[in-house]
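Asks: I'd like to go over a predicted model; first the sequence, then the structure.
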Amino acid sequence: MNPADRELEVSEIVQVSWLDRWQVYKRLQELEIPCWCAVDQPLRVKVNTVRQAAQVMSVLRQVSAPRRELVQLLECCWQIG
């Protein structure tokens, strides 16, 4: 079994700004990560694998990290590739 596919089954409330939560919700839906969000309620995410946990962290970083940090990360990836 691939370590990234190891079962986790964790359900958490994701702390994300009210302005960003629908963007995060939509992206997680695109990644087929179980999540739900009702009006005036926090975003909830069910993480089933290590890979999904990494994807959730990446999506959250995209909406919360300063632009400069994201540019540096992208430049680092380009150097590695």
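Replies: Arrived safely.
Asks: CA atoms for contacts and neighbours, from now on please.
Replies: OK.
Asks: so where do the helices sit in this structure?
Replies: For the chain, the helices defined by DSSP state H occupy 21-30, 50-64, 67-80.
Asks: what about E7, neighbour count?
Replies: Around E7 there are 13 other residues, counting by other C-alpha atoms under 10 Å.
Asks: Would you mind giving the helices of the chain as JSON lines with mean neighbour count added?
Replies: Listed next are the helices of the chain as JSON lines, based on neighbours: other C-alpha atoms under 10 Å:
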{"stretch": "helix 21-30", "mean neighbour count": "16"}
{"stretch": "helix 50-64", "mean neighbour count": "16"}
{"stretch": "helix 67-80", "mean neighbour count": "11"}
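Asks: also this one, for the comparison:
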Amino acid sequence: MKLPSFQAASVMVEVSWADRWYVYKRLQELAIPCTCAIDQPLQVQITNTSAAIQLWSISRQLNASRQELVKWLEHCW
């Protein structure tokens, strides 16, 4: 089975000003290239499927309610 090829993309992520630094630092820890300029949206370089999933996971942590996160964690167990 041949998997579809993945093309790298640079995406702008709309994150609240208060959460932007956290997201930026977390992406840096995960070695996902990103830039965060003053008064500009966070820009993330998605180079593979893993980076896309990690970005989604970080986004979910910020946007989901505690109840949703607990439910998801229980589902994973």
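Replies: Structure's in. What do you need? Quantities reported herein were computed from a predicted structural model and do not represent experimental measurements.
Asks: Superposing both, give me the TM-score.
Replies: The TM-score (TM-score structural alignment, normalised by the length of structure 2) is 0.88; 74 aligned residues with a C-alpha RMSD of 1.2 Å.
Asks: wait, which of the helices of structure 1 is closest to P42 of structure 1?
Replies: helix 21-30 (8.0 Å; C-alpha to C-alpha).
Asks: Could you name the helices and strands sitting against that closest one?
Replies: Helix 21-30 of structure 1 is packed against strand 35-36, helix 50-64, with contacts defined by 3 or more C-alpha pairs under 8 Å, 6 or more residues apart in numbering; DSSP states H and E.
Asks: And that helix, how far out from the chain middle?
Replies: The chain centroid and the centroid of helix 21-30 of structure 1 are separated by 8 Å under C-alpha atoms, centre = their mean, to the nearest Å.
Asks: Just give me the mean distance for it relative to structure 2.
Replies: Helix 21-30 of structure 1, aligned to structure 2 and superposed, deviates on average by 0.5 Å (mean C-alpha distance after the TM-score superposition for structure 1).
Asks: Next, the angle helix 50-64 makes with that helix.
Replies: Interaxial angle, helix 21-30 of structure 1 versus helix 50-64 (axes from the mean of the first three to the mean of the last three C-alpha atoms, to 10 degrees): 150 degrees.
Asks: what about the helices and strands packed on helix 21-30 of structure 1, which gets the closest to L19 of structure 1?
Replies: helix 50-64 (10.0 Å).
Asks: Read off where the closest one ends up in structure 2.
Replies: Aligned by TM-score structural alignment, helix 50-64 of structure 1 falls on residues 49-63 of structure 2.
Asks: mean shift between that stretch and structure 1?
Replies: Stretch 49-63 of structure 2 sits 0.7 Å off on average (mean C-alpha distance after the TM-score superposition for structure 1).
Asks: Perfect, I'm done here.
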